[in-house]
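[1] what follows is a protein structure lacking sequence information:
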């Protein structure tokens, strides 16, 4: 039967071991056999014993607490996986997360002050979308990990998606399916995701010897933006067969734009790849949308692993960990064949000659 305020000596007596052995068995330190660990844990559980976190923190000079500042990711369906991954990693490492949710762009917030006052070992600051931010000045850069964000003014390590790799992955998938007239639909915004995915697209098209076509429309990257962009793309190149959309919402706009009015269908006439793997969109569209899933859960896990080792001995400004996306295949890509890539641009065209269309 559990006893209120049971102490470590009572656990030691119940398990038939020394107090030191109990401490080592429950903390994972020292040489303790698996059988002894099981016996100590069973005794601790039966007595309702929990180690005194404050006393342990005084001995180790670590609280085993991590602060987690969520910049609206807790209310964003896909980015919320960052928090899931972080919680899983924290549990595995024996750490506890203290989580607060703040508005996008927050610099000063009493919730952040409260976290700092808790003497947490390190902070994780997670953005709801990949962008350059200004870290709140009350956070110590040497003890802060950024997620889905980057602050060039400080030396905090950052965990972000590999945006260039995502652009390469999506475009190469269309190329592998035999498509050579591929357009990239994007928005005219100065954020890392826009720049990186476009550079990945251009690199893939260049290595294939195919002329790129980039259509940029005013942001944000919504279904309406995708609808506008595909209309302009078809005006620019009526022979295109492949579409790499900046995200799933813009891809949904492509679905809305094709139909009886244009006598086009997906994937018969147009093959489409998006980014995000937003289930409410990708699974609901017919045919299902092939898309590149962002590594949100893994980003959360890696952030906790980094935070558990802070402060780093030699912080650097280039500590940016870029994690790859994962292609989720559904039914929006038609296989045209496996034409030799360098022979597909046709008619002696200059492979590097392409078009960039900006809609104001």
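    Thanks, I have it. This is a predicted model, so every value here is computed, not measured.

[2] could you use CA atoms for every contact and neighbour count after this?
    Fine.

[3] in the longest strand anywhere in the chain, what counts as buried?
    Counting by DSSP state E, the longest strand found in the chain is strand 122-132. Buried residues in strand 122-132, counting neighbours by 16 or more other C-alpha atoms under 10 Å, are found at 122, 123, 124, 125, 126, 127, 128, 129, 130, 131.

[4] again, but for stretch 36-51
    Quick answer for stretch 36-51 (16+ other C-alpha under 10 Å): 36, 37, 39, 40, 41, 43, 44, 47, 48, 49.

[5] with stretch 89-105 instead?
    Result for stretch 89-105 [16+ other C-alpha under 10 Å]: buried residues 89, 90, 95, 96, 97, 99, 100, 101, 102.

[6] contacts for it?
    Residues outside stretch 89-105 that contact it (C-alpha atoms under 8 Å, 6 or more residues apart in numbering) are 64-74, 87, 109, 111-112, 115, 127, 133-134, 300-301, 304-305.

[7] okay, and which of those map to strands?
    Cross-referencing the contacts of stretch 89-105 against strands under DSSP E gives 65, 66, 67, 68, 69, 70, 71, 127.

[8] helix/strand/coil for residue 219?
    Secondary structure state of residue 219, per DSSP: H, G, I helix; E, B strand; the rest coil, is coil.

[9] could you find the closest non-adjacent residue to it?
    The shortest distance from residue 219 to any non-neighbouring residue, by C-alpha to C-alpha, 6 or more residues apart in numbering, is to residue 187 (5.2 Å).

[10] repeat that for residue 233.
    residue 215 (6.4 Å).

[11] what's the spacing between that neighbour and residue 187?
    Distance of residue 215 to residue 187, computed by C-alpha to C-alpha, to the nearest Å: 8 Å.

[12] helices and strands around the longest strand of the chain, which ones?
    Strand 122-132 is packed against strand 65-71, strand 144-150, helix 192-208, helix 296-307, with contacts defined by 3 or more C-alpha pairs under 8 Å, 6 or more residues apart in numbering; DSSP states H and E.

[13] so which strand or helix has residue 99?
    Assigning secondary structure by DSSP states H and E places residue 99 in strand 96-102.

[14] tell me the angle that strand makes with helix 296-307.
    Between strand 96-102 and helix 296-307, the angle comes out at 120 degrees (axes from the mean of the first three to the mean of the last three C-alpha atoms, to 10 degrees).

[15] next, the one to line up against it:
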């Protein structure tokens, strides 16, 4: 087996000292080596096929260039790809690698994953949830720099990054108010609002109505479960009232798809008879909406980037960072019929 090239070999080929090679390959050469020298070292490294010995580097510094991401169902969530990409791109900018572990919600696997990451002396951990929730981060994770992603740490000991769901619910309702609707229903995504996303989106909906001088009507608020059938049942109930809704804010796009189908089954049209606004902007559902669904997007790419920046900054305070949810305007909103 051929012997691996060493840093000494790179230094000899580039005509510099081993110390300069170390500075350039670690990215700490500003003011100590010229760009021409740095380019020559990188070229020599590439020609020789040299790779940094990360294990030796970890032994020397006491920390590896790895950020761990531990999540409950990140491998199966339709949203996690963008969140992981945002985090991965950001840690890579600083020369780190993201190591992802999906625990499937298994507490024993989670504990083992955190223990393994700590044994690798990771630089930090992103403790991630499949959907926006409030939770307590395991004590073991606090042995290194940890940030809660798509979750709020109830203990307040670490930074948390979440979507700004209340403002998102507010903006969704404002779209319908600005179109001229006053009978606006909402089909929420969780009974009893046991998750922050359901609670905050409803708060935003009610705040927008109150600001417009409209008292929220309990008959126009459907609990829902965030599934297709909730949209069907909710739309039927809201449009069957003595004073029916003329517009519906659906707490997620799956609910909106059910509402679309029920409205069509009733012989009505969107947006001529009923306006609809969704939430999530799920790309896997986007092509099923005719006309296209106006919705509020979850900012997973930006959330991943922010959380990664925070885990790389040990001085950042333990605050909650609510990331804005942008509105995506399409064709499902129009003024009320007759206006």
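    That came through fine. Values in this document were obtained by computation on a predicted structure and should not be read as measured data.

[16] which part of the second structure matches the longest strand of the first structure?
    Under TM-score structural alignment, strand 122-132 of the first structure corresponds to residues 124-134 of the second structure.

[17] tell me roughly how far that stretch lies from the first structure on average.
    Mean deviation of stretch 124-134 of the second structure relative to the first structure after superposition (mean C-alpha distance after the TM-score superposition for the first structure): 0.8 Å.

[18] about what we covered before: mean shift between the strand holding residue 99 of the first structure and the second structure?
    Aligned to the second structure and superposed, strand 96-102 of the first structure gives a mean residue distance of 1.2 Å (mean C-alpha distance after the TM-score superposition for the first structure).

[19] residue 256 of the first structure and residue 262 of the first structure: what is the separation?
    11 Å.

[20] so these two - more neighbours on which side?
    Set residue 256 of the first structure next to residue 262 and count neighbours by other C-alpha atoms under 10 Å: residue 256 wins out with 15 against 10.

[21] buried residues, the strand or helix carrying the more buried one. List them.
    Counting by DSSP H and E, the element that carries residue 256 of the first structure is helix 248-257. In terms of neighbour count (16+ other C-alpha under 10 Å), helix 248-257 of the first structure has its buried residues at 248, 249, 250, 251, 252, 253, 254, 255, 257.

[22] state the span of the second structure onto which that helix is aligned.
    The alignment places helix 248-257 of the first structure over residues 253-262 of the second structure (TM-score structural alignment).

[23] which two among the buried residues of stretch 36-51 of the first structure are spaced furthest apart?
    Farthest pair in the buried residues of stretch 36-51 of the first structure (C-alpha to C-alpha) is 36 and 48. Separation: 18.0 Å.

[24] state the distance from residue 76 of the first structure to residue 174 of the first structure.
    29 Å.

[25] more crowded one of the two?
    residue 174 (24 against 12).

[26] just to revisit the earlier point, now for residue 215 and residue 187 of the first structure: what residues contact both?
    Counting by C-alpha under 8 Å, 6+ apart, nothing touches both residue 215 of the first structure and residue 187.

[27] packing partners of the helix holding residue 256 of the first structure?
    helix 223-236, strand 271-276, helix 279-282.

[28] which of these sits most buried?
    Highest mean neighbour count among these (mean count of other C-alpha atoms under 10 Å): strand 271-276, with a mean of 27.

[29] quick one: it to the second structure mean distance?
    With mean C-alpha distance after the TM-score superposition for the first structure, strand 271-276 of the first structure departs from the second structure by a mean of 0.7 Å once superposed.

[30] just the angle between that strand and helix 192-208, please?
    140 degrees.

[31] read off where strand 271-276 of the first structure ends up in the second structure.
    Aligned using TM-score structural alignment, strand 271-276 of the first structure spans residues 275-280 in the second structure.

[32] and the contacts of the matching stretch?
    172, 176, 246-253, 255-256, 270, 293-298, 332-336.

[33] are any of these buried, and if so which?
    172, 176, 246-253, 255-256, 270, 293-298, 332-336.

[34] contacting residues around the most centrally placed residue in the first structure?
    In the first structure, the residue lying closest to the centroid (C-alpha atoms, centre = their mean) is residue 296, at 2.9 Å. Each residue near residue 296 of the first structure by C-alpha under 8 Å, 6+ apart is listed here: 78, 79, 80, 81, 82, 85.

[35] how about 7 Å then?
    Contacts for residue 296 of the first structure (C-alpha atoms under 7 Å, 6 or more residues apart in numbering) come out as 79, 81, 82.

[36] go on, residue 249 of the second structure?
    Residue 249 of the second structure neighbours (C-alpha under 7 Å, 6+ apart): 172, 173, 185, 186, 187, 276, 277, 278.

[37] distance to residue 152 of the second structure added to these, as a markdown table?
    Output for the contacts of residue 249 of the second structure, formatted as a markdown table (distance: C-alpha to C-alpha, whole Å):
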| residue | distance to residue 152 of the second structure |
| --- | --- |
| 172 | 23 |
| 173 | 25 |
| 185 | 29 |
| 186 | 25 |
| 187 | 24 |
| 276 | 30 |
| 277 | 26 |
| 278 | 24 |
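
[38] pick out whichever of the residues you listed sits closest to residue 6 of the second structure.
    Closest approach to residue 6 of the second structure among the contacts of residue 249 of the second structure (C-alpha to C-alpha): residue 278, at 56.6 Å.

[39] got the contact list for the residue lying closest to that closest one once chain neighbours are set aside?
    Sequence neighbours aside, residue 295 is the residue nearest to residue 278 of the second structure in space, at 4.3 Å (criterion: C-alpha to C-alpha, 6+ apart). By C-alpha under 7 Å, 6+ apart, the contact set of residue 295 of the second structure is 277, 278, 279, 280, 281, 327, 328, 329.
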